[in-house]
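Undergrad: based on what follows, work out the 3D shape:
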Amino acid sequence: MSKFFIFCLCSFSIIGSCVLADQVFSPPSIKVASGFEVRLAASDPIVKYPMMACFDDFGHLYVAESDGRNLTTRAAIERELPRFVRRLVDVDGDGVFDKSTIFADRMTMPEGGVWYNGALYIISAPYLWRLEDIDGDGVADKRDKILGTMEFDGRANQHGPYLGPNGRMYFSGGHFGYDLIGTDGTRSGFSRAAGIFSCWPDGTDVQVEGQGGVNPVDIVFTSNGDMLSTCAIFDSFGGKRHDALIHWMPGGLTQRVYGSPLLPETGFRLPATSRWGQVAPAGLIRYRGKIFGEAYQDTLFACHFNTRKVVNVRLESNNGSFVTVEKDFLSSDNIGFHPADILEDADGSLLLLDTGGWLSWGCPFSKKARPEIKGAIYRIQRKGVLGQQDPRGLRVLWDSINSKDLVYLLNDPRPAVRDKAIEVIITRDETILDVLSSLIIDSDDPVFRKRCLWAVSRFKSERSLVILRKALKDPDSGVRQVAARSLGRLKDLKALLPLSELLSDSSPSVRAASATAIGQLGDKNALSFLFNNLNPNDPIHTKHAFVYAIARIGDSTAVSSYLSDNISSFRQQIALRVLASIGGDLDSRRVIPLLRSPDSNVCQEARRLISSRKEMKGEIINIFHDIIKEEKIRTPDDELIEGIILAFAQDNRFQELLLDALSSKAIKPKIKVQILASLSFLDSLPDSLQSSIIIGLNHLEADVRMESLNIAQRFDVKENVLDAI
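TA: Predicted structure coming up:
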């Protein structure tokens, strides 16, 4: 019997049974979009429970694999070290893997992986590892810890890493707790708020890129550098759990963060780009080849574990972010079919990893483990379309190719060749930057110009920075985004002025990228540029970028100066919000007047700031005490009384002050009415303040008694009220 055979019926390709190494594997029935076919690429005994995978430069596949058990504690996992990384080789080049070796055994929970610079980088909690095969026998001889640590308990919650276009490693997860420490001592801080993280390949410069959801999984980047990921448990909406596709922004918090975030609150939470319900999204890729046709180029393929399908997602730019157009691409009705990862092979086909039926721990849909249902790896191809010749560029004379021809390979139709070209470019001396600069100027193709700029950004030299600064004036908004993102990461202080000019760019995405870059520069002189270009009508992602940049610069004294900006209440609102996030010294005389602002948003932010500053409590309570004793109360003072009460109603000392004021004959009835009216705006009335109703009901003034009845009705307080009446 042959290694595989395919049956085509209408719009579906259905896998038949096959034999590998004299053992029969019966694959499930799989439906795939019209014009495509599915082939079996590996199954038992070559592979049994594949979870996530990546290719090396030669097409060897590295598979993070389970042993089929559900261990539920860290202690059990560290005792057993049950999982491993398998290396698969297609010896004869027919698309089916023939040879299997264990590349790295005795691991905890390897998930994800990327091949970079001759080694496999992979998350296996509690560390990010670099695994290298020194003697070429297909087994890792050297294991280096790049950074750590991450807590784990057997549930999938750490993934990656993934190589960003800027050369950084990105990875995800963290809901069980982490404190990431890089090789240079940079540190994330401890948190249980899951998110996206990054570092350079040597483990330096650890960054928290964004936080939210419970289990962010695979990460992809658009050609402009936008970062997206799948996420299991984004939030609960309408009483139901929602998983999602997220468009992340640097420093962004999603609408629901589970745990205490390390990032500052900007007030502009990132929404879901697409809500999927409880599908347990896992693997995600951006299709970069051309073999599938124009309709699929630059679209995403997302694995939905629970619903046993792969969804094709087209991103459409929309007001600084994206909307999606989605359709089912592949599915199976078989209960044991669980697509966990998907990746693009160099020939343009897709590899789909079905992990089988073993998983039950942490998966509410898989109540019962079925390890007898083995997983497999499938290859998805377009019917009647031949793959490209030399898809990995193994015939290219990389060591001797001249610089111009090397740069032109960035426009090659083969994604693997383009990736290899970048890695070779950055090994050349800086004279190649002159070639890149010349070709960027001469090219009318923005896609090629962006690829060139990503290569330029990897040099981290003054010559490369000059090229990137010039690109800020490129007519294409995507090119401007790439340039801005690169200059921010490289912390080019000379780029401040040209970046500031883009804060009023016609594209909200360019404005956001420029604001983010300015925040990364950390120059306090940039605050005026950011504040002067704040626009309340900008989309959420763009407003977040501006506020995060201001918070990242972190100059509380300079930010406080905008509290007196009577021209723009929006600037006052943002200044208050940033001050609440970054802390620092604060002059209460600048904040208190804003409690009387005619702009309700400013009032709300002022109250929020005051309530977050314990050091201001005594001073503000004293101010309140003075106001209620004044002979004549002005309307702004009414609003100030209300604001202070709302901010401090939970404070024991302040509660005693309120009760004393309501009982005192020295306090005018009008003030007492105002105090009681303010209490009615609380979300709930503290138990210790319920006696305020009784005090009011026993007052001689009818207005005071009436306001007390209003509070009793508002909070449904019945105890002792009838007796008081």
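
Undergrad: every contact and neighbour count from this point should use C-alpha atoms.
TA: Fine.

Undergrad: tell me who's in contact with Tyr178.
TA: Residues in contact with Tyr178 (Cα atoms under 8 Å, 6 or more residues apart in numbering) are 148-151, 189-192.

Undergrad: all the strands of the stretch 51-200 of the chain, in order from the start?
TA: 61-65, 83-89, 99-107, 110-116, 119-124, 127-132, 142-150, 158-163, 169-173, 178-181, 195-199 (DSSP state E, counting those that start in this stretch).

Undergrad: okay, the ones you listed in a markdown table with distance to Ala282 next?
TA: A markdown table is the format used below for those (distance: least, Cα to Cα, whole Å):
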| stretch | distance to Ala282 |
| --- | --- |
| strand 61-65 | 14 |
| strand 83-89 | 18 |
| strand 99-107 | 21 |
| strand 110-116 | 11 |
| strand 119-124 | 15 |
| strand 127-132 | 19 |
| strand 142-150 | 20 |
| strand 158-163 | 10 |
| strand 169-173 | 12 |
| strand 178-181 | 21 |
| strand 195-199 | 15 |
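
Undergrad: ok, which of the ones you listed comes nearest Ile467?
TA: Closest approach to Ile467 among the strands of the stretch 51-200 of the chain is made by strand 158-163 (23.0 Å; Cα to Cα).

Undergrad: thinking again about what came up before, which one of the contacts of Tyr178 is nearest Ile628?
TA: Closest to Ile628, out of all of the contacts of Tyr178 and judged by Cα to Cα, is Ser191, at 43.1 Å.

Undergrad: tell me how far the closest one lies from Val257.
TA: The gap separating Ser191 from Val257 is 11 Å, by Cα to Cα, to the nearest Å.

Undergrad: and Ile582, how far from Ser556?
TA: Taking Cα to Cα, one finds Ile582 at 7 Å from Ser556.

Undergrad: and what of Ser400?
TA: 55 Å.

Undergrad: in terms of neighbours, single out the busier of those two.
TA: Counting neighbours by other Cα atoms under 10 Å for Ser400 and for Ser556 shows that Ser556 has the greater number, 19 against 8.

Undergrad: and for comparison, fold this next one:
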Amino acid sequence: MAARAPCGRTLVLLDSSCYVGVVLPTPLFEPCSRSSCHRDRGNHVMRRTLPTLIVLAVSTGLFAAMAATAADGKGKPSIPQPDFQVPAGFVVEKVAGPPLVRYPLFAAFDDRGRLFVAEGTGTNLPGEELARRRLGRILVLEDTDGDGRFDTSKVFADQLVFPQGALWHDGALYTASHPSWWRFEDTGAGQAGRREELLRGFKFNGNGCDIHGPFLGPDGRLYWTDGRHGYQVTTRDGQRLEGFASRIWRSKTDGTQVERLCGGGFDNPIEIAFTPEGEAIGTMDQGTGDALLHYVEGAVYPMEHPCLQEFVMTGPLLGAIRQYTSELPPAVCGLTRYRSTHLGRAYQDTYFGTHYLLHRIVQYTLVREGSSYRAIEKEFLTSSNHDVRITDVLEDADGSLLFIDMGSWFTYGFLGNPLPKPDALGAVYRIRRSDAPAIADPWGKSLRLAQRSVGELLSLLDDPRPKVRDQAILYLGKRGNEAVAPLAQVLRAPSLRSVEARRNAIWALCRIGTESAHAALCLGLRDPDMRRAASGQLLDDAGQVR
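TA: So this is what the prediction gives:
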């Protein structure tokens, strides 16, 4: 079947996600002056074409696409079970799929091991229609028998426009869903009770290039991303903020003290992960080419766009720590820092990212270059199935990795207007090392951390279980000034406590946030291993000590 590409270039359409053809040597993103080619992506009109002699449907990929369209004998396309390739010693297991979950997008664990999944709409509708119908939901999945697979599903929250994120923190679930980001309190029965709109006024058109998140920073603040569709928000502190540029935002968990951390002319920032020192690393989809970016406070990033006039420019635009070609972008999406040893020491404190259009997960290793980083990339998981669209990756408490395959039902705004495949409903998968030993009580449920003393919590700041460390930080932060002096003592004696414990003492002091806690943070400036983490928390927007 032949189809016309933008501006008259001829493509051979083999499958809704698969093109073969010979085209002119033009970049994938370029200005288009012909009205028939216009597509508004935030008033910056672009078109996508394919590079010279590129064959996307090659070898196994072609056969996978052909198999996906084979009839099942009932006149419907059959959707084959995806095939995944991972390094030797690793296995991939499906842990949730229909009917438990359909159209999954992003996910997060709570502190009990339940999985909250932001579920898509299964439609390809413009933004106004999505806002009217409110088809989006968040599900909560549970593994009740401990076999590693989820066996129950409940609707936790519904009547959402297009949820693009999930975060559990301190007894509540947070999500970004047009035009706002939200906080839902759990009733205890797996359903949302109180629904609180924390910030409103983010625009979108239905193509998914808008608000994502939020993400919990180690400093205890919420971070989220917003694509280049514009915003007009009034914060809970009464501040009026508006603009058109893409931004990285942060605030306190109650929605106060909203800040625009950085931004630029890029199109669609998606997920954020944090270095051990608290620096933000994020995925950026589209623009001059997909990229992995180091988000620095006050920084401005490519691409060139009129919206850059919104920023104070003190130098050139900052580049990427990993830049992809504009001719064939991977559509970078999910990102997480891996903290466990389950997969092996070679993976600890590296990052896993998803490439939505290339059906793969990659491992990023960050190498310090001056005041920023360079990211070295290595393939970790691949699939030749063109219906696989990996949007998110996250670490379970036992050190295994979960990833979200959303399926190929969503094509709104895609190159060539490919046909959606509503039968490709998506699923949740787990990657684990086959010979890894089991971890006892990975969530620390038996520890009853909420009832522990400050001294007992201090001893867990370098526990080998990441989720136990996270909860120790949380509960120390909730103790307020009672915990300041003991935390300061951890920083005063660097030879007696590990780097992990000292760094987590800094994050606990950030959560407390009192004047005495800020004074204790200054102790971190004396420790070369803590200086980067501590200094980032002591300076305000004007570069002055808080």
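
Undergrad: and the TM-score between these chains?
TA: After superposition, the two chains reach a TM-score (TM-score structural alignment, normalised by the length of the second structure) of 0.82; 461 aligned residues with a Cα RMSD of 1.7 Å.

Undergrad: rewinding a little: shared with the second structure, which of the contacts of Tyr178 of the first structure?
TA: Mapping those onto the second structure (both residues aligned by TM-score structural alignment, their matches' Cα atoms under 8 Å) leaves 149-151, 189-192 still in contact.

Undergrad: same list (these) but as CSV, adding neighbour count and distance to Lys470 of the first structure.
TA: Shown next, in CSV, are those (neighbours: other Cα atoms under 10 Å; distance: Cα to Cα, whole Å):
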residue, neighbour count, distance to Lys470 of the first structure
Thr149, 18, 40
Met150, 23, 41
Glu151, 19, 44
Gly189, 12, 37
Phe190, 15, 40
Ser191, 18, 40
Arg192, 22, 41
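
Undergrad: just flag the most distant two among those.
TA: Glu151 and Gly189 (13.5 Å).

Undergrad: from Asp98 of the first structure, how far off is the aligned residue in the first structure for Ala440 of the second structure?
TA: Under the alignment (TM-score structural alignment), Ala440 of the second structure pairs with Gln389 in the first structure. In this view, Gln389 of the first structure and Asp98 of the first structure are 21 Å apart by Cα to Cα.

Undergrad: comparing the two, which shows the higher neighbour count?
TA: Higher neighbour count among Gln389 of the first structure and Asp98: Asp98, with 18 against 10, using other Cα under 10 Å.

Undergrad: what sits against that one?
TA: 42, 46, 88-91.

Undergrad: mind giving me the ChimeraX select for the residues you listed, buried ones only?
TA: Of these, the buried ones go into a single ChimeraX selection, burial set by 16 or more other Cα atoms under 10 Å:
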select :42,46,88,89,90
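
Undergrad: now the second structure: which of the contacts of Asp98 of the first structure match?
TA: Retained in the second structure from the contacts of Asp98 of the first structure, counting by both residues aligned by TM-score structural alignment, their matches' Cα under 8 Å: 42, 46, 88-91.

Undergrad: columns distance to Asp354 of the first structure on top of these, output as JSON lines?
TA: As requested, those are exported to JSON lines (distance: Cα to Cα, whole Å):
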{"residue": "Ala42", "distance to Asp354 of the first structure": "10"}
{"residue": "Ile46", "distance to Asp354 of the first structure": "14"}
{"residue": "Leu88", "distance to Asp354 of the first structure": "16"}
{"residue": "Val89", "distance to Asp354 of the first structure": "18"}
{"residue": "Asp90", "distance to Asp354 of the first structure": "19"}
{"residue": "Val91", "distance to Asp354 of the first structure": "22"}
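
Undergrad: between those, which sits nearest Gly283 of the first structure?
TA: For those, the nearest to Gly283 of the first structure is Ala42 (18.0 Å; Cα to Cα).

Undergrad: I figured the closest one hits Gly375, correct?
TA: No. The pair Ala42 of the first structure / Gly375 is not scored as a contact, 9.2 Å apart, by Cα atoms under 8 Å.

Undergrad: ok, back up a step: tell me the one of the kept ones among the contacts of Asp98 of the first structure nearest Phe546 of the first structure?
TA: Leu88 (46.6 Å).

Undergrad: what do we get in the second structure for that closest one?
TA: Matched to the second structure by TM-score structural alignment, Leu88 of the first structure sits across from Leu141.

Undergrad: any idea how far that match is from Asp110 of the second structure?
TA: 11 Å.

Undergrad: so what's in contact with the two at the same time?
TA: Common neighbours of Leu141 of the second structure and Asp110, using Cα under 8 Å, 6+ apart, are Phe116.

Undergrad: so what's Tyr296 of the first structure closest to, chain neighbours aside?
TA: Tyr287 (7.0 Å; Cα to Cα, 6 or more residues apart in numbering).

Undergrad: since we're on the residue mapped onto that neighbour from the second structure, how many residues are nearby?
TA: Taking TM-score structural alignment, Tyr287 of the first structure has Tyr338 as its aligned residue in the second structure. Tyr338 of the second structure is flanked by 23 other residues according to other Cα under 10 Å.

Undergrad: helix or strand for Tyr351 of the second structure, just tell me which one.
TA: Assigned by DSSP states H and E, Tyr351 of the second structure falls within strand 350-355.

Undergrad: after that strand, next one along is what?
TA: Next along from strand 350-355 of the second structure, by DSSP H and E: strand 360-369.

Undergrad: mind listing what's buried in that following strand?
TA: In strand 360-369 of the second structure, counting by 16+ other Cα under 10 Å, buried: 360-366.

Undergrad: and of those residues, the nearest to Gly344 of the second structure?
TA: Out of those, the member with the shortest distance to Gly344 of the second structure (by Cα to Cα) is Gln363, at 12.9 Å.

Undergrad: what lines up with that closest one in the first structure?
TA: Using TM-score structural alignment, Gln363 of the second structure pairs with Asn312 in the first structure.

Undergrad: now do Lys203 of the second structure
TA: Per TM-score structural alignment, Lys203 of the second structure is aligned with Glu151.

Undergrad: pretty sure that match contacts Ile123?
TA: No. If you go by Cα under 8 Å, Glu151 of the first structure and Ile123 don't touch, sitting 12.0 Å apart.

Undergrad: quick one, what contacts the residue nearest the centre of the second structure?
TA: The residue lying closest to the centre of the second structure (Cα atoms, centre = their mean) is Glu271, at 2.9 Å. The neighbours of Glu271 of the second structure, taking Cα under 8 Å, 6+ apart as the test, are 212-213, 215, 224-225, 282-283, 333-335.

Undergrad: ok, 10 Å please
TA: Glu271 of the second structure makes contact with 164-165, 212-215, 223-225, 280-284, 332-336, 353, 391-392 under the criterion Cα atoms under 10 Å, 6 or more residues apart in numbering.

Undergrad: what do you get for Val279 of the first structure?
TA: 231-233, 241-244, 303-309, 365.
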